[in-house]
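K.L.:
The sequence isn't on hand, but the structure is:
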C-alpha cells in the first residue's frame, strides 16, 4: 500500500470514528423527555461513553501491537500474557477487599491503582520469563499464563469476603462495561493516555529496526534494553488506564493488529496509527451494539469475543498462522 493510500485509509478511519461517535451521541431519545433532560443524557452520559470507548480501543490495540514486536511474539496480548489480570486484581482489591471492611477510596485513585497492578504483573512476568527461558516467546507466554492463573485465583478468593454490592461492582471489571464512564475521570485518563500514545507514535519508526535484530538496532542508534523497558512501561500504563475505565475487555488487542498486518503490512510507521484508529472505531461499534438490547446493555467482552474470535480463526486458517508476524532475528 502506497503512502497516499495509507493517508487516505487513515482519513477514512478518522471519518468512520467521527460518524460512529456522532451516530451514538445523537441517536433519537424518547420524545417524552424534556429538552434539558435530553441534553443531560447526551453530554453527561453518552459523551463520556464515547470518549472512553475511543481511549480504551486505541490504548489496548496500540499496547498489543507494541508488545507483539517487542517480544517477537504474535500471541503477546495484554490479556493473554497476564497484564490485564494484574490491573483487574488491584481493582478487585479496591472494590471487594477494601469495600468489605468499609474503606472507600476516591474514584480517581482507581486508574492509578490499576496501573500499579498492570506494571507489577508485567515485572513479575518478565522476571519469571527471564528466569525460565531468557525472555523467549514461549517463556513469556508460560509466565503470563502462570501469573494470570494465580491472580484469577486470588480474585476468586476475594469473593468469599465480599458483600453482595461489591460483587455486583466487580462484574464491571470481569465482563467489561462502558456504562460507568465519568467525564472528569475520562478527561483525567486522557491527560495521561494521550501523551503516552503520542510518544509511542513518535517512536514508531524505531520498531522497524527491531526486525533486523539487536545488533542492527544498536548500529542505528537504538539502545535496545532501554527502548524495550520504556515501551513495556508505556504498554502497562495504557493497559492499566484502559482497564480502570472499562474493565477487562477481551480479544481486541489480539484481533486488531493481526487483521491489520494482512492489510497494511508490517511497517510500524503505518501499522501503529492504523491500530489506534481501528481500535477506537471497533470500540465505538461495540458501544453502539451494546445498546441493541434496550433492557440491559450487553457486556463489552461478550461482543468483542463473539465478533472477533470467528474472524480471527478465519485469519489464522487463511494464513496458516505462520505469517501473522515477522519475528525479529
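P.N.:
Structure's in. What do you need? Since we're looking at a predicted model, the values are computed, not measured. Numbering: from 1, shown residues only.
K.L.:
okay, CA-based contacts and neighbour counts for the rest of this
P.N.:
Noted.
K.L.:
Identify each of the helices in the stretch 201-329 of the chain and give its residue range.
P.N.:
Assigned by DSSP state H, counting those that start in this stretch, the helices in the stretch 201-329 of the chain fall at 204-210, 214-219, 224-246, 252-263, 268-290, 300-319.
K.L.:
Identify whichever of those helices lies nearest to residue 168.
P.N.:
helix 224-246 (14.9 Å; C-alpha to C-alpha).
K.L.:
picking up where we left off before, just send the helices of the stretch 201-329 of the chain back as TSV, with mean neighbour count too.
P.N.:
TSV is the format used below for these (neighbours: other C-alpha atoms under 10 Å):
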stretch	mean neighbour count
helix 204-210	19
helix 214-219	14
helix 224-246	23
helix 252-263	21
helix 268-290	23
helix 300-319	16
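K.L.:
mind checking which of those helices is nearest residue 89?
P.N.:
helix 224-246 (10.7 Å).
K.L.:
now the closest one against helix 300-319, angle please.
P.N.:
Angle of helix 224-246 versus helix 300-319, following axes from the mean of the first three to the mean of the last three C-alpha atoms, to 10 degrees, is 140 degrees.
K.L.:
related to what we said a few turns ago, show me the one of the helices of the stretch 201-329 of the chain that comes nearest residue 30.
P.N.:
With C-alpha to C-alpha as the criterion, residue 30 lies closest to helix 268-290 of those, at 17.2 Å.
K.L.:
and residue 137, what does it touch?
P.N.:
Neighbour list for residue 137: 71-73 [criterion: C-alpha atoms under 8 Å, 6 or more residues apart in numbering].
K.L.:
Columns distance to residue 232 on top of those, output as CSV?
P.N.:
Shown next, in CSV, are the contacts of residue 137 (distance: C-alpha to C-alpha, whole Å):
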residue, distance to residue 232
71, 10
72, 13
73, 14
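K.L.:
Let's see if you can find the most crowded of the residues you listed.
P.N.:
With neighbours taken as other C-alpha atoms under 10 Å, the top of these is residue 73, carrying 21 neighbours.
K.L.:
How about it, nearest residue that isn't a chain neighbour?
P.N.:
residue 137 (5.6 Å; C-alpha to C-alpha, 6 or more residues apart in numbering).
K.L.:
For residue 130, see how far away that neighbour is.
P.N.:
10 Å (C-alpha to C-alpha, to the nearest Å).
K.L.:
again, but for residue 268
P.N.:
Distance, residue 268 to residue 130, using C-alpha to C-alpha: 26 Å.
K.L.:
what does residue 146 give?
P.N.:
Following C-alpha to C-alpha, the distance that separates residue 146 from residue 130 is 14 Å.
K.L.:
How about residue 21?
P.N.:
To residue 130, residue 21 is 43 Å away according to C-alpha to C-alpha.
K.L.:
which of these two has more neighbours?
P.N.:
residue 21 (24 against 15).
K.L.:
Please verify my assumption that the more buried one contacts residue 282.
P.N.:
No: Residue 21 is beyond contact range of residue 282, at 11.2 Å (criterion: C-alpha atoms under 8 Å).
K.L.:
putting a second one here so we can go through both:
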C-alpha cells in the first residue's frame, strides 16, 4: 500500500473513532448533538454538553494521545533494536512504573497528589524513570551504549521490578490488591483536563522528536557502523530515542496504567503495510495507535455498559490472538 494512502485512511478512521468515543457510552448520544455540543451551536448548557465537554472530550483526547505515544514509541524501539517484535517495555519503563504504582498504593495511595495527579500516578512515573535510568546506566560504557546490553539490562530490571511488585501484592490487603490489579489492567476513566494538558506536553515532545530522527533510524537498520559512516551521531541518537520514549511512555503509563500490545502490534502491522521507512512508519504508527486505542476504549465502555472493562485488558484480549495469527501468516520477520 502507498504510504500516503494509508495515512489519509488513518486520518479518516481517526476522525470516525474520535466521534464514536464521544457518542457511545453508558448514555448514547446522537452525532448531531455531539457536534452541536462541541461547537457550541446552542447557547444553553444542557446535559449533552456537560457529558461531551466535561467527561468524554478529555477522555477521548487522553486516549488518542496515549495510543499515539505508545505506538510511535514502539516503532522507534523496533528500529533501535532492529527487531520487529520489540516494544517500549523492553527498556523497563512499564515494569518500573508498575512497581512505583504498587508502592504508592500499599504505603500511601490515599495521600494527595500534585497538579491534578494522584500519588499513584506520580509514583508510577518515578518508578518508570528510575528503571530506564538503571537500564541505560548498565548499558553505557566509555565506548558508547550497547543496544544488546540495553536489551539484557531491560529484561533484568523488568524482572527485578516485577518481583518487587509481586512482593508488594503478597503483603497487600484485599482492597490494595484489587487496586494494583486494576491499575495493571490499564484504564482511562480518570481522564480530566489537567491530565490532558500533561499528556499533550509529552505528545508534543514525542511526536515531534521521534520523526525528526527518522533518517537516523533508517540508517541504524543497516547497522551502527554503517550509520556512523553515513555521518550520523549514533550514540547521541540512541540517547535521544531512549529519553523521548521513556518520557512519553512513562507519562502514558502513569496516567493510563499498563496498556498492552499497542506498542507492539500497531507498528508491526503498519510496517507490513507500507514498509520499514521510518519517515512514514512513525507518523502512520502514531495515527494507527490513536485509532486502535479509541476503538478499544469505546468498546470497553459499551460491551458491559453501564460498567466498563479495563481498556488494557481488552487490548490484550484482542491483540494477542490477532498478533499470533499475524505471525503465523508471515514468513519474513526482518525489518
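P.N.:
Looks like it came in fine. Note that this is a predicted model, so its numbers are computed, not measured.
K.L.:
sorry, back to before: relative to residue 165 of structure 1, which of the helices of the stretch 201-329 of structure 1 is closest?
P.N.:
Nearest to residue 165 of structure 1, of all those, is helix 224-246, at 18.5 Å by C-alpha to C-alpha.
K.L.:
which residue numbers in structure 2 go with that closest one?
P.N.:
Using TM-score structural alignment, helix 224-246 of structure 1 corresponds to residues 234-256 of structure 2.
K.L.:
With stretch 12-21 of structure 1 instead?
P.N.:
Taking TM-score structural alignment, stretch 12-21 of structure 1 hits residues 9-18 over in structure 2.
K.L.:
Identify the residues contacting residue 52 of structure 2.
P.N.:
22, 34, 37-38.
K.L.:
Aligned counterpart of it in structure 1, please.
P.N.:
Using TM-score structural alignment, residue 52 of structure 2 pairs with residue 42 in structure 1.
K.L.:
Kindly provide the distance from that match to residue 87 of structure 1.
P.N.:
Separation of residue 42 of structure 1 from residue 87 of structure 1 (C-alpha to C-alpha): 30 Å.
K.L.:
And residue 117 of structure 1, by the same measure?
P.N.:
Taken as C-alpha to C-alpha, the span from residue 117 of structure 1 to residue 87 of structure 1 is 4 Å.
K.L.:
between those two, who's got more neighbours?
P.N.:
Each of residue 117 of structure 1 and residue 87 has its neighbours counted (other C-alpha under 10 Å); residue 87 has more, 34 against 25.
K.L.:
what stretch of structure 1 does stretch 186-204 of structure 2 fall on?
P.N.:
With TM-score structural alignment as the criterion, stretch 186-204 of structure 2 aligns to 176-194.
K.L.:
Counting neighbours, which bits of that stretch end up buried?
P.N.:
Within stretch 176-194 of structure 1, the residues that count as buried by 16 or more other C-alpha atoms under 10 Å are 176-179, 181-183, 185-186, 189-190, 193.
K.L.:
Residues in contact with it: which ones?
P.N.:
In contact with stretch 176-194 of structure 1 (C-alpha under 8 Å, 6+ apart) are residues 44-45, 47-49, 51-53, 55, 59, 108, 111, 237-238, 241, 245-249, 287, 299-301.
K.L.:
Tell me how far it lies from the chain's centre.
P.N.:
Distance of stretch 176-194 of structure 1 from its chain centroid, counting by C-alpha atoms, centre = their mean, to the nearest Å, is 13 Å.
K.L.:
Show me what counts as buried in the strand or helix carrying residue 128 of structure 1.
P.N.:
Assigned by DSSP states H and E, residue 128 of structure 1 belongs to helix 109-133. Residues of helix 109-133 of structure 1 classed as buried: 110-126, 128-129 (neighbour count, 16+ other C-alpha under 10 Å).
K.L.:
quick one: residue 172 of structure 2 from residue 91 of structure 2, how far?
P.N.:
Distance from residue 172 of structure 2 to residue 91 of structure 2, counting by C-alpha to C-alpha: 27 Å.
K.L.:
More neighbours: the two, which one.
P.N.:
Each of residue 172 of structure 2 and residue 91 has its neighbours counted (other C-alpha under 10 Å); residue 91 has more, 30 against 19.
K.L.:
List the single closest residue to that one in space, sequence neighbours excluded.
P.N.:
Using C-alpha to C-alpha, 6+ apart and skipping the chain neighbours, the partner closest in space to residue 91 of structure 2 is residue 154 (4.6 Å).
K.L.:
ok, that neighbour touching residue 135?
P.N.:
Yes: assessed by C-alpha under 8 Å, residue 154 of structure 2 is found in contact with residue 135 at 5.6 Å.
K.L.:
Find the residues that touch each one of these two.
P.N.:
Counting by C-alpha under 8 Å, 6+ apart, the shared contacts of residue 154 of structure 2 and residue 135 are 91-92.
K.L.:
Next up, the contacts around residue 300 of structure 2.
P.N.:
Residue 300 of structure 2 makes contact with 308-311, 314 under the criterion C-alpha under 8 Å, 6+ apart.
K.L.:
try 10 Å this time
P.N.:
By C-alpha atoms under 10 Å, 6 or more residues apart in numbering, the contact set of residue 300 of structure 2 is 25, 187, 294, 307-315.
K.L.:
Just tell me what it corresponds to in structure 1.
P.N.:
In structure 1, residue 300 of structure 2 lands on residue 290 (TM-score structural alignment).
K.L.:
Its match and residue 86 of structure 1, how far apart?
P.N.:
26 Å.
K.L.:
swap in residue 207 of structure 1?
P.N.:
Distance from residue 207 of structure 1 to residue 86 of structure 1, by C-alpha to C-alpha: 26 Å.
K.L.:
do residue 277 of structure 1 as well
P.N.:
Relative to residue 86 of structure 1, residue 277 of structure 1 is positioned 26 Å away (C-alpha to C-alpha).
K.L.:
Let me know the helix or strand that the most centrally placed residue in structure 1 is in.
P.N.:
Most central in structure 1 under C-alpha atoms, centre = their mean is residue 60, positioned 2.0 Å from the mean C-alpha point. Take DSSP H and E as the rule and residue 60 of structure 1 turns out to sit in helix 47-70.
K.L.:
in the superposed pair, what's the mean gap between the very next helix or strand once past that helix and structure 2?
P.N.:
Downstream of helix 47-70 of structure 1, the next assigned helix or strand under DSSP H and E is helix 83-92. Helix 83-92 of structure 1, aligned to structure 2 and superposed, deviates on average by 1.5 Å (mean C-alpha distance after the TM-score superposition for structure 1).
K.L.:
neighbours around the counterpart of residue 264 of structure 1 in structure 2, how many?
P.N.:
Aligned by TM-score structural alignment, residue 264 of structure 1 pairs with residue 274 of structure 2. Applying other C-alpha under 10 Å, we find 17 residues neighbouring residue 274 of structure 2.
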